[in-house]
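Peer 1: For reference, the sequence and a predicted model appear below.
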Amino acid sequence: MSAVGSEAPPCSTVPEAVHRRRWAILAVLMLSLLIVVLDNSILNVAMKTIATPPPTGLGATHSQLEWAVNSYTLVFAGLLFTSGLLADRLGRKRVLLAGLVLFGAGSVLAGLSESPGELIAFRALMGVGGALVMPSTLAVLMNVFERDEQPRAMGIWTGGVGVAIAVGPATGGLLLEHFWWGSVFMVNVPIVIAALIAMAVLVPESRDPAPGRPDVPGVLLSVAGLVLLVYGIIKGGQLADFTDPEVLLTVGGGLAVLAGFVLHERRSRHPALDVRYFREPAFSAAVTAVALVFFALMGVTFFMVFYTQSVRGYTPFQTGLLLLPLAASQLFFASRAELAVKRFGARATCTAGLLAVAATMAAFVLLGTDTPIWVLEVLFVVQGAGMAHVTPPVTVTIMQALPREKAGSGSAVNNIFRQVGGALGVAVLGSLLSAAYRGWIDGELAGVPGLSEGDRRAAGESIEATRALAERMGPAGRTLAERADEAFVHAMHVTVAASAAVTLAGAVVVAWFMPGRPGASEGKGEREWRRLPEGPAERAVDGALDDARPRG
């Protein structure tokens, strides 16, 4: 499936003791990956419950719900650069274990939160743990599998995201039907304990024999830039006005800081992100593709929960079951994407996958307040299949572009664009949804007698707030509740149309820049790019790994 290199090394580079238990190690890595992705998919189902006033929920507003997601993803994304470098320097197993401990502690504290502010803060702590876990899993994978087996292993690794998406919503819905909302975080604890024990026994230690220094200024610039950018987008949705001075200043400031980050990385002797890799069109196209796929996935799952529960009346558990086709389709096709790449090439496979995602996003405009639910399920199957033909090939492209000893840094690049894409998907699509909803429902709220300006603005922030007002109005609020459903569906149509356009643009980028079929004619630059991972440094880390393998 490799889009970057197709020739295996002439001899084994992985110690025999490690090679024999490589699939068991992959299973442990999948368990670690499961909790990181599982948490976000569970949280999506719990959104409506957390928005409910105490004691059932926390009474979180629409923007607070977005920050409950984005506080995790922004901290995660901001620390991925440094965590990848730490894993290469200190040892990937050691960093993995530390990350799991932090993630478990953050899960317990998040489950015991007494306010939306506490939940946001403890979700950020979980982001620190997740940032230590995610890059290390893929880095370990690159060091325990031979090059010719890496595409298959990475296909299974990316398919693990589908497993978490499948297990998360249904598990979250089941927990919410029998326990309090905090149980969706407490479920992480036994998984963390099992992963810690299995990892201590099975996973070998590996590290970069010549690591660079952590780039603290670069990390701070990246975190500050992302926070400003996403905060401005969320604020624009709250105000229903993206031209507001506060929005323009924060978004502009975020872009300026991120530009400073790029300039700093270009000049730094030990950059957190080596921007020279982005000079290669195939590499840039790969990270663009993975960002857009998760932009669509996180954005859709965020607002689809409100569509199924608020508009269609399904329970959290039923909503989780409705999301299963999306996850099952992704899981089924992810392990088979290698066959498509071998036959048609990475360019055709990824382009077709992105076109399928864009088509399903556009087709969501078919959904109304009473559309047969099987239409949604069919769209989920097609979308999952499209995503599955994008993520494995681009992951291989990114990871095999780097020497093996830099696997932590390469994994950080892959995951940073996953998480930034997901964070921006929630922020951009969530804010667009909020703005479109308010633009429609404000006219309806203006006709409600005796409603103050402050109450009118609060009631127009989300469909849940409008429905709460309608319930307080008694029988007279039935019409307002119906109008709220119509306003939400209208806002959803606007949102998915915008997402489809962005994904379509990504398909064009991939079709233009991704490499074609293996063995096809290629230029000198691309041949050199394919040979990049096979240098003396790779052989050096193989020796370090051999020294670290268990004896006897």
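Peer 2: That came through fine.

Peer 1: Please make it C-alpha for all contacts and neighbour counts, starting now.
Peer 2: OK.

Peer 1: just checking, what packs against the strand or helix carrying residue 497?
Peer 2: If you go by DSSP states H and E, residue 497 is part of helix 478-513. For helix 478-513, the elements it packs on are helix 281-306, helix 346-363, helix 430-445, helix 463-472, judged by 3 or more C-alpha pairs under 8 Å, 6 or more residues apart in numbering; DSSP states H and E.

Peer 1: which residues of this structure fall in strands?
Peer 2: Counting by DSSP state E, the chain has no strands to list.

Peer 1: Residue 545 is nearest to which of the helices and strands packed on helix 478-513?
Peer 2: Nearest to residue 545 among those is helix 281-306 (27.0 Å), distances taken as C-alpha to C-alpha.

Peer 1: Next, the angle helix 430-445 makes with that closest one.
Peer 2: Going by axes from the mean of the first three to the mean of the last three C-alpha atoms, to 10 degrees, helix 281-306 is angled at 30 degrees with respect to helix 430-445.

Peer 1: what packs against helix 281-306?
Peer 2: Contact partners of helix 281-306 among helices and strands, from 3+ C-alpha pairs under 8 Å, 6+ apart: helix 22-51, helix 346-363, helix 391-399, helix 407-424, helix 430-445, helix 478-513.

Peer 1: Out of those helices, which is the most enclosed?
Peer 2: When the helices and strands packed on helix 281-306 are scored by mean count of other C-alpha atoms under 10 Å, the highest mean neighbour count falls to helix 391-399 (a mean of 28).

Peer 1: Please enumerate residues in contact with it?
Peer 2: Defining contact as C-alpha atoms under 8 Å, 6 or more residues apart in numbering, one finds that helix 391-399 is touched by 1-4, 150-151, 154-155, 158, 282-283, 286-287, 289-290, 293, 334, 337-338, 341, 346, 350, 407, 410-411, 413-414.

Peer 1: same check, this time on stretch 295-310
Peer 2: For stretch 295-310, the external contacting residues (C-alpha under 8 Å, 6+ apart) are 44-45, 47-48, 314-316, 319, 357, 361, 421-430, 433, 463-464, 485, 488-489, 492, 496, 499, 503.

Peer 1: Residue 174: neighbouring residues, count only.
Peer 2: 18 (other C-alpha atoms under 10 Å).

Peer 1: quick one: the residue lying closest to it once chain neighbours are set aside and residue 171, what's the gap?
Peer 2: Of all residues not flanking residue 174 in the chain, residue 317 sits nearest, at 5.2 Å (C-alpha to C-alpha, 6 or more residues apart in numbering). With the distance defined as C-alpha to C-alpha, to the nearest Å, residue 317 ends up 7 Å from residue 171.

Peer 1: this is the comparison structure:
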Amino acid sequence: MWRQPKTVWSVAFACVIAFMGIGLVDPILKPIADDLGASASQVSLLFTSYMAVMGVAMLGTGWVSSRAGAKRTLLLGLFIIILGAGLAGTQDGVTGIVAFRALWGLGNALFIATALATIVNAARGSVGQAIILYEAALGVGIATGPLLGGWLGAHSWRYPFFGVSALMVIAFVAVIATLPATPPTGQHTSITAPFKALSHRGLLTVGITALLYNFGFFTLLAFTPFPLALGAHEVGLIFFGWGLLLAFTSVVVAPRLQRRFGTLPGMVGALLGFAVILAVMAVGTDSKAVLATCVILAGGFLGVNNTLITETVMKVAPVERGVASAAYSFVRFGGGAIAPWLAGKLGERSVHLPFWVGAGAVVLSVAVLLTARSLIDATDETLAEAHSSVEEEELEAEAMTVGDA
């Protein structure tokens, strides 16, 4: 799995930088609110605008990449992120930051959807192994984002934005230097292809599951820094621990759980575990130690779920991988964009309420997921048959080698 062409490593490195943007603003949410005199719900719009634009823009990523080619699409996305992140750091009001976070989301949409398809298509090994590499990049990016945000944010809330912009310049150069030219295939993807893909019951069900689970995910991400009431550096370290555990379980634990129990039981267990974590946070919101511990532990469940649900999306629908990724991301990010703002609004009434709502949404996601049991189980059966065929071929090759000797 780790013997990959430089194309895969180049795109994976750029993914790490791109995913830093998700957790980067966590440590500086409260400093921004304090410095600019904004409420929790107003500052949470940094997540909402980012996610909403990213979700809607996902619908057009296949249309763009099929005409411009994967490399140009990746570079366009990176260039837009460089602009969005850099200009966000120059603003003197929440409205301006929110607007340029939206631009940042547009760049992320072009980059992320194309990057996932590029890694899956270019990587050696199975689709599952390629997705583990992608999730590893996601985990490392999410882990280092809060750490970088906390370190730079301790000096000024503007510095993390400038930092991401600078790192994206490095990623931009790396993609130019290492990714070979990828001209358009000639098969243009329709702008309506993601909508048509959602007519497939399995893909739509998994997308709605992710939408509901995102309510819990972004409650944790966007609201927890406010009741924690710690400095940017401390919040960054807590979410760094969360990201490290997420990266570890997505790469190491998720594949083992999948082999031992199956994809559906693995996702259900991870989601229910995350719901319990959110419920504990709802009860113990007044304790910084409880919140910090639960944030870190939540990373373990989220890492397992992220890997298994992404692999399921790539396999459950009979459509091109780029189209499946775009359709799934549209539902997941577009619908889930309301969660950060809603968490902020609920938190203004009661600091316990956002966590209860998040836990309820995650439990509901399990109920939705179980309606697609037969479709998900079928992907496991196909995977088992493929593994069995490979093992038989290896045994036959070994027997022929021994016979020749």
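Peer 2: Good, I have the coordinates. What you see is a predicted model; the values in this text were computed from it and never measured.

Peer 1: In the stretch 51-200 of the first structure, mark out all the helices, start to finish.
Peer 2: Counting by DSSP state H, counting those that start in this stretch, one finds helices in the stretch 51-200 of the first structure at the ranges 62-90, 92-111, 116-144, 150-178, 183-186, 188-202.

Peer 1: Just put these in JSON lines and tack on distance to residue 219 of the first structure.
Peer 2: Listed next are the helices of the stretch 51-200 of the first structure as JSON lines, based on distance: least, C-alpha to C-alpha, whole Å:
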{"stretch": "helix 62-90", "distance to residue 219 of the first structure": "6"}
{"stretch": "helix 92-111", "distance to residue 219 of the first structure": "18"}
{"stretch": "helix 116-144", "distance to residue 219 of the first structure": "13"}
{"stretch": "helix 150-178", "distance to residue 219 of the first structure": "26"}
{"stretch": "helix 183-186", "distance to residue 219 of the first structure": "28"}
{"stretch": "helix 188-202", "distance to residue 219 of the first structure": "27"}
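
Peer 1: out of those, which comes closest to residue 272 of the first structure?
Peer 2: helix 62-90 (5.2 Å).

Peer 1: Provide the angle between the direction of the closest one and the direction of helix 430-445.
Peer 2: Counting by the same axes, to 10 degrees, helix 62-90 of the first structure lies at 170 degrees to helix 430-445.

Peer 1: Comparing helix 62-90 of the first structure with the second structure, how large is the average distance?
Peer 2: With mean C-alpha distance after the TM-score superposition for the first structure, helix 62-90 of the first structure departs from the second structure by a mean of 1.8 Å once superposed.

Peer 1: So which elements touch that helix?
Peer 2: If you count contacts as 3+ C-alpha pairs under 8 Å, 6+ apart, helix 62-90 of the first structure packs onto helix 22-51, helix 92-111, helix 116-144, helix 216-239, helix 407-424.

Peer 1: Pipe those into CSV and attach distance to residue 299 of the first structure per row.
Peer 2: Formatted as CSV, those follow (distance: least, C-alpha to C-alpha, whole Å):
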stretch, distance to residue 299 of the first structure
helix 22-51, 10
helix 92-111, 23
helix 116-144, 19
helix 216-239, 13
helix 407-424, 7
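
Peer 1: Which of the ones you listed sits closest to residue 381 of the first structure?
Peer 2: Nearest to residue 381 of the first structure, of all those, is helix 22-51, at 17.1 Å by C-alpha to C-alpha.

Peer 1: just how off-centre is that closest one within its chain?
Peer 2: Once both centres are worked out by C-alpha atoms, centre = their mean, to the nearest Å, helix 22-51 of the first structure turns out to sit 11 Å from its chain's centre.

Peer 1: mean per-residue distance, it to the second structure?
Peer 2: Helix 22-51 of the first structure sits 2.1 Å off on average (mean C-alpha distance after the TM-score superposition for the first structure).

Peer 1: what packs against that helix?
Peer 2: Using 3+ C-alpha pairs under 8 Å, 6+ apart, helix 22-51 of the first structure sits against helix 62-90, helix 116-144, helix 150-178, helix 183-186, helix 188-202, helix 281-306, helix 316-322.

Peer 1: From the centroid of the second structure, which residue is nearest?
Peer 2: The C-alpha lying nearest the average C-alpha coordinate of the second structure belongs to residue 138 (C-alpha atoms, centre = their mean; 6.2 Å).

Peer 1: how big is the offset of stretch 304-311 of the second structure relative to the first structure?
Peer 2: Compared with the first structure after fitting, stretch 304-311 of the second structure has a mean deviation of 1.5 Å; criterion: mean C-alpha distance after the TM-score superposition for the first structure.

Peer 1: What of stretch 234-245 of the second structure?
Peer 2: Taking mean C-alpha distance after the TM-score superposition for the first structure, the mean distance separating stretch 234-245 of the second structure from the aligned residues in the first structure is 1.6 Å.

Peer 1: What residues in the first structure pair up with that stretch?
Peer 2: Across the first structure, the stretch matching stretch 234-245 of the second structure (TM-score structural alignment) is residues 318-329.

Peer 1: Show me what the matching stretch is in contact with.
Peer 2: Outside stretch 318-329 of the first structure, the residues within contact range by C-alpha under 8 Å, 6+ apart are 45, 162-166, 168-173, 305, 308-309, 377-378, 380-385, 388.

Peer 1: what's the span of it, first residue to last?
Peer 2: Start-to-end span of stretch 318-329 of the first structure (C-alpha to C-alpha) is 18 Å.

Peer 1: With stretch 396-413 of the first structure instead?
Peer 2: End-to-end distance (C-alpha to C-alpha), stretch 396-413 of the first structure: 12 Å.
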